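> Following is a predicted model, sequence given first.
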Amino acid sequence: MVLDNISLTFRAGAKVAICGRTGSGKSSFILLLLRLLDPFAGNDASVPEKNTASGSDEDAAVLAANGIFIDDLPLHTVDRPTLRERIIAVPQDAVFLPDGASFRQNLDPFDAADTNMCQAALETVELWPFVQERGGLEAGLSADTLSQGQKQLFSLGRAILRRRVRAAAGQSGSGSGILLLDEVSSSVDQDTDRAMQTVIRDEFAGYTVVMVSHRLDMVLATCDTVVVLDQGRVVETGVPSELVEVDGTRFRELWLVGKKQ
């Protein structure tokens, strides 16, 4: 069991960090929400009678028995392509089309956005000058020409474009949705890290954000809730800005370790 006996409820619009040491189950938690991993079947797959967004102990018990729900909809009833179309995710390892595919195809593989929207998304993550120097949106892209930091910025630009396309089409209600981030700032310098924090805050203000990060500066700057995992179990939850000030908390221990590195 990679994840064991986890019961959590996130309110709509929450900014949640998933933290823990290597091997604690952080990335597996993200894979579970995308159904790249599936939980073992519960005792009852029916939709809970209570509202799972309320955060009560009774609702948490329902979730534990029945699996994973988004807005009372059990994820196992949603086919995987639809689920991954509705949830915006930025993986730890950036994904690109084979060499020769254009910048535009990599940014907007489903050809859902116009040229201005594509350019604006790249400007937001400060990659537009780089793309211009290499011939513009229609020029061929080789992923090897991008640094690790640029690859992660490009992935974030792709997520921004998806959000804006959804908003323009009226698909995301009042600007709400779900964004999953898996170590998106692991290969960038501190200045770029801070710029990414600002972009995430501004672009996804109404979204529920679930973020795996070992950079606890980003957690403190962008998240209102932290969940600390250890060996696949939840060992602590709370407000990161409060936990970091309390001696003996797991989050503070991680914070102190990070400061020494």
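Cool, got the structure.
> going forward, measure contacts and count neighbours with C-alpha atoms only.
Noted.
> Moving C-terminal from whichever helix or strand residue 59 is part of, which element do we reach first?
Here residue 59, judged by DSSP states H and E, is contained in helix 57-66. Downstream of helix 57-66, the next assigned helix or strand under DSSP H and E is strand 69-70.
> And the helix holding residue 59, what does it pack against?
Packed against helix 57-66 by the contact rule (3 or more C-alpha pairs under 8 Å, 6 or more residues apart in numbering; DSSP states H and E) you find no helix or strand.
> In addition, the following structure is provided for comparison:
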Amino acid sequence: MGRPHLPKDVGRGGRWKCHRIVINGILFRLRTGIPWRDLPSRFGKWQTVFDRHRRLSADGTWEQVLRAVQADADAEGRIDWSLVSVDSIVCRAHQHAAGARRRPPRRPDKRARPTRHRSDEALGRSRGGFTSKIHLASEGGRRPLAFVITPGQWGDAPQMIEVLGQIRVPRPSGGHPRTRPDHLCGDRAYGSRRNRRYLRRRQIKHTIPEPANQRANRQRRGSEGGRPTGFDRQVYRRRKETERTINGLKGFRAVATRFEKRAYIFQGTVTVAALRLWLRS
């Protein structure tokens, strides 16, 4: 399924090692979270496996494969657009994740797309210590549709619009990709007025509890405060679907604990984990 998006086995300088062996090594490390140098010898040289993962993360190949899998699932009617939930995951960063050089990473070749370099490398300090945060949107089938990686201390509400902007499921028959869910569900952290205006502008129904401070301010203003926001408890119960998606992602040790120094490599690691959840279903 993803072979058309992978680089050709024969490149400049000689033949590449078989994609199947290398990707099996990437998946093994994703599941176990071991250092790259400790990869079993049956996957070949660890440097080859790591370099392949770095290249595919840098040029956006993993994202292309994920979108292709999502497009096939949508064509078969296996994506539940009736309710999409948003939430975030805090991933503890290992001490080896610090110390990246403050310069843009080298592009694999001239034809590759630029890498998504961040000056902060999506690392920050929060209550959990040295952390990164994954903001994601998952569909009703408990599979991630899109995600954004930020430093651990960044709030959830400001990232909701960016996460929804990352949802782009291509249509194999042609036309614009699917970008808008029918209904959105989130906890009270996403209940800002800015988010609600954005959802109303895009005509997306939503079930988000009203924060206590907003409710108190509205009641204090009386009739000028406007009507209370609608809230459906039965729909809100389905928010557990995104919790199960989070549990599925954190089942991969390389996602639960971040070891990568570069944000774009960790982005590729999370993308491979999301791709694995889609292929399992």
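All right, it came through fine. This structure is a prediction, so every number in the text was calculated from the model and none was measured.
> Just give the TM-score of the two.
In this superposition the chains share a TM-score of 0.27, using TM-score structural alignment, normalised by the length of structure 1; 122 aligned residues with a C-alpha RMSD of 5.9 Å.
> Name the residues of the helix holding residue 59 of structure 1 that come out as buried.
59-60, 62-66 (16 or more other C-alpha atoms under 10 Å).
> quick one: contacts for residue 90 of structure 2?
131-134, 152 (C-alpha atoms under 8 Å, 6 or more residues apart in numbering).
> After whichever strand or helix holds it, which helix or strand is next? Please name it.
Residue 90 of structure 2 belongs to strand 84-93 when assigned by DSSP H and E. Downstream of strand 84-93 of structure 2, the next assigned helix or strand under DSSP H and E is strand 124-126.
> Helix or strand for residue 31 of structure 1, just tell me which one.
helix 26-33.
> other SSEs contacting that helix?
Partner elements for helix 26-33 of structure 1 (3+ C-alpha pairs under 8 Å, 6+ apart): strand 15-20, strand 178-182, strand 208-212.
> Now tabulate the ones you listed in TSV and tack on mean neighbour count and distance to residue 233 of structure 1.
Shown next, in TSV, are the helices and strands packed on helix 26-33 of structure 1 (neighbours: other C-alpha atoms under 10 Å; distance: least, C-alpha to C-alpha, whole Å):
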stretch	mean neighbour count	distance to residue 233 of structure 1
strand 15-20	26	10
strand 178-182	21	18
strand 208-212	24	15
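> May I see these arranged in a markdown table, with distance to residue 123 of structure 1 as well?
Output for these, formatted as a markdown table (distance: least, C-alpha to C-alpha, whole Å):
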| stretch | distance to residue 123 of structure 1 |
| --- | --- |
| strand 15-20 | 24 |
| strand 178-182 | 20 |
| strand 208-212 | 22 |
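> For residue 120 of structure 1, find the nearest of those strands.
If you check each of the helices and strands packed on helix 26-33 of structure 1 against residue 120 of structure 1 by C-alpha to C-alpha, strand 178-182 wins as the nearest, at 19.6 Å.
> what's the angle between that closest one and strand 208-212?
Going by axes from the mean of the first three to the mean of the last three C-alpha atoms, to 10 degrees, strand 178-182 of structure 1 is angled at 10 degrees with respect to strand 208-212.
> For the stretch 51-200 of structure 1, which segments count as helices?
57-66, 80-86, 103-107, 115-124, 128-133, 148-168, 190-203 (DSSP state H, counting those that start in this stretch).
> Report the two of the contacts of residue 90 of structure 2 separated the most.
131 and 134 (10.1 Å).
> Spit out the residues that contact these two alike.
What both residue 131 of structure 2 and residue 134 touch, as defined by C-alpha under 8 Å, 6+ apart, is the set 90-91.
> Isn't residue 118 of structure 1 up against residue 105?
No: between residue 118 of structure 1 and residue 105 there is no contact under C-alpha atoms under 8 Å: 10.2 Å.
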